[in-house]
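J.: Structural data only, the sequence is not supplied:
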């Protein structure tokens, strides 16, 4: 399917989702989120896709929500219009495959919140992050007040949310908001290199590992450990487990088939 606000490319088991509204710095609106949700749902069910990269391109990730669309909205309208963003972000967050966000330029407001649903974040050295909603008399409403504290801790998250100030890539790395900072011209090659490293692993184990981490974080420790053990045990019913261990014993690279 052709989309108007995003680009979708799939090659060698890696899907690239690119926000494509350069004229408005990839501002996020209902159409963007609806198209992201549709594309992500299809990719999630595609067994040939092992890893997803989400990006906004070389110059900007996403400069936030479309304020022009929001400025005159009523509380009832916002309640309804917030649903596409929450649906899209939940679909991306719960995709079984690993998701990498490759971030250049601004990742602000909803753009920053979109990066939070990725499993791994790689930032270009020109990236800037922020949740400036407080300066508009509102708060981050697409998961920022919930996902950010879980990622970097409540104190640091509150400082960013309460101030609305931007931080640069190196500071984002220092506080754990991103996993890695690379030169801007190497952003996509580094993201693809990481994606290929993940894609070369056993697909079933990858999905189980992601599920074990994500579901475990929603449980108390004992329940999480039980869930991990269940995932661990189920992997012994896969062909990939047999191949992985056989390859190890034979001192050769494993050839995983994803089953």
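T.: Nice, thanks for sending it over. These numbers come from a predicted model, not from an experiment.
J.: Every contact and neighbour count from this point should use C-alpha atoms.
T.: Will do.
J.: Tell me where this protein has helices.
T.: For the chain, the helices defined by DSSP state H cover 30-44, 67-70, 75-93, 110-116, 144-152, 154-163, 169-174, 187-199, 203-216, 221-234, 239-249.
J.: Deepest-packed of these, please.
T.: helix 110-116 (a mean of 26; mean count of other CA atoms under 10 Å).
J.: Which other helices and strands does it contact?
T.: Judged by 3 or more CA pairs under 8 Å, 6 or more residues apart in numbering; DSSP states H and E, helix 110-116 is in contact with helix 144-152.
J.: got the angle for the helix it packs on vs helix 154-163?
T.: 140 degrees (axes from the mean of the first three to the mean of the last three CA atoms, to 10 degrees).
J.: Comparison target, given below:
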């Protein structure tokens, strides 16, 4: 029995925070925005959906390449105080924290272990799980004026999600430490210069450039393409222990006072006053 006969058909309509378009050329276009008719997404729902996405993409026999982008001027970000109430439910909540760990691991491992190529079209501000998705993609095309923000330390939590696994490999340890430890954001133009993204192009060219690359890949030899990606990603697999340590430390941060202080300071429009560290 062919293995495809054992796999259930993919229900692409289940995604409420992502707009999914399956193209005849074998390209899956994912837009990080709710489809028309759905209510505004929650962070929790979006995290869950993005963690499920890559397995569905891998299992759909008609799909060859995925392109993921955002809508408007944002790739993935939190606007204003949106999502803060959700995040404030996590500190000290063991079940919520376990879910965050599971979904962060599933998203990262799903991208790395999916043999089909994934391209990110970073059209604007990217942070959190969206930045993880954008930079773990096999090819990343960023707008020159996009803002890439790993804001973990700004929120009083250890940098997890993805950065410990891939930033040192992409841009070197010195630059990774500069931007992660100093909580400095960078533009797409700077990200290309230091090697953090594959390409930086003018804002209006981001999606077309990504789709052009996807079309070339979709027309190529699929077994050779997937085996090459699988082999290259062994570089990332060597960093999995460091990545899993980082996401565990991030989870520990949810049980300390600094996250609550950072989020409260954001709501009150003031600088956070972080706690003194405990002695090791």
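T.: Good, I have the coordinates. Because the structure is predicted, anything quoted here is derived from the model rather than measured.
J.: Got a TM-score for the pair?
T.: Superposed pair, TM-score by TM-score structural alignment, normalised by the length of structure 1: 0.76. Supporting alignment: 217 aligned residues with a CA RMSD of 2.3 Å.
J.: just to revisit the earlier point, with distance to residue 12 of structure 1 added, can I get the helices of structure 1 in TSV?
T.: Listed next are the helices of structure 1 as TSV, based on distance: least, CA to CA, whole Å:
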stretch	distance to residue 12 of structure 1
helix 30-44	14
helix 67-70	38
helix 75-93	20
helix 110-116	23
helix 144-152	30
helix 154-163	37
helix 169-174	29
helix 187-199	9
helix 203-216	13
helix 221-234	27
helix 239-249	19
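J.: who wins for proximity to residue 124 of structure 1 among those helices?
T.: Residue 124 of structure 1 lies closest to helix 187-199 among those, at 5.7 Å (CA to CA).
J.: State the span of structure 2 onto which the closest one is aligned.
T.: Counting by TM-score structural alignment, helix 187-199 of structure 1 pairs with residues 206-218 of structure 2.
J.: how close does that stretch sit to structure 1?
T.: Taken against structure 1, stretch 206-218 of structure 2 registers an average deviation of 0.9 Å after superposition, with mean CA distance after the TM-score superposition for structure 1.
J.: Can you tell me the closest non-neighbouring residue to residue 162 of structure 1?
T.: Nearest non-adjacent residue to residue 162 of structure 1, counting by CA to CA, 6 or more residues apart in numbering: residue 134, 6.5 Å away.
J.: How about residue 135 of structure 1?
T.: Nearest to residue 135 of structure 1 is residue 164, by CA to CA, 6+ apart, at 6.3 Å.
J.: What count of nearby residues applies to that neighbour?
T.: By other CA atoms under 10 Å, 21 other residues sit near residue 164 of structure 1.
J.: separation between the residue mapped onto it from structure 2 and residue 92 of structure 2?
T.: Alignment note (TM-score structural alignment): residue 164 of structure 1 maps to residue 183 of structure 2. Residue 183 of structure 2 is 24 Å from residue 92 of structure 2, where distance means CA to CA, to the nearest Å.
J.: now swap in residue 259 of structure 2 and tell me
T.: 11 Å.
J.: mind listing what the residue nearest the centre of structure 1 touches?
T.: In structure 1, the centroid-proximal residue (CA atoms, centre = their mean) is residue 118; its distance is 1.7 Å. Neighbouring residues of residue 118 of structure 1 by CA atoms under 8 Å, 6 or more residues apart in numbering: 92-93, 98-101.
J.: Can you tell me what residue 231 of structure 2 aligns to in structure 1?
T.: Aligned counterpart of residue 231 of structure 2 in structure 1: residue 212 (TM-score structural alignment).
J.: ok, that match touching residue 226?
T.: No - the pair residue 212 of structure 1 and residue 226 fails to qualify as a contact (CA atoms under 8 Å) at a distance of 9.8 Å.
J.: roughly how far apart are residue 210 of structure 2 and residue 185 of structure 2?
T.: For residue 210 of structure 2, the distance to residue 185 of structure 2 - CA to CA - is 23 Å.
J.: Check residue 232 of structure 2 too.
T.: Taking CA to CA, one finds residue 232 of structure 2 at 28 Å from residue 185 of structure 2.
J.: circling back to that earlier point, surely the match of residue 164 of structure 1 is in contact with residue 155?
T.: No - counting by CA under 8 Å, no contact exists between residue 183 of structure 2 and residue 155, whose distance comes to 9.9 Å.
J.: I'd like to know how many residues surround residue 142 of structure 1.
T.: A total of 24 residues lie near residue 142 of structure 1 under the criterion other CA under 10 Å.
J.: so what corresponds to it in structure 2?
T.: Aligned partner of residue 142 of structure 1 by TM-score structural alignment: residue 161.
J.: dump the residue contacts of its match.
T.: 104-105, 108, 128-129, 132, 243, 246-247.
J.: go with 10 Å
T.: 100-101, 103-105, 107-108, 128-133, 150, 152, 243-244, 246-248, 250 (CA atoms under 10 Å, 6 or more residues apart in numbering).
J.: Find residues that contact each of residue 212 and residue 226 of structure 1.
T.: Counting by CA under 10 Å, 6+ apart, the residues touching both residue 212 of structure 1 and residue 226 are residue 232.
J.: circling back to that earlier point, who are the neighbours in contact with the residue nearest to residue 135 of structure 1?
T.: 108-109, 129-136, 139-140, 158.
J.: Name the nearest residue to the aligned residue in structure 2 for residue 154 of structure 1, ignoring sequence neighbours.
T.: Superposed on structure 2 with TM-score structural alignment, residue 154 of structure 1 falls opposite residue 173. Residue nearest to residue 173 of structure 2 in three dimensions, not counting chain neighbours: residue 167, with 7.4 Å by CA to CA, 6+ apart.
J.: Next: residue 23 of structure 2.
T.: Using CA to CA, 6+ apart, the closest residue to residue 23 of structure 2 is residue 29 (7.6 Å).
J.: what's near enough to touch the one you found?
T.: Contacts of residue 29 of structure 2 (CA under 10 Å, 6+ apart): 18-23, 65-69, 119, 207, 211, 214.
J.: Filter those residues down to the ones in strands?
T.: 19-22, 65-69, 119 (DSSP state E).
J.: Select from the residues you listed the one having the most neighbours.
T.: For these, the largest number of neighbours (other CA under 10 Å) sits with residue 69, at 28 neighbours.
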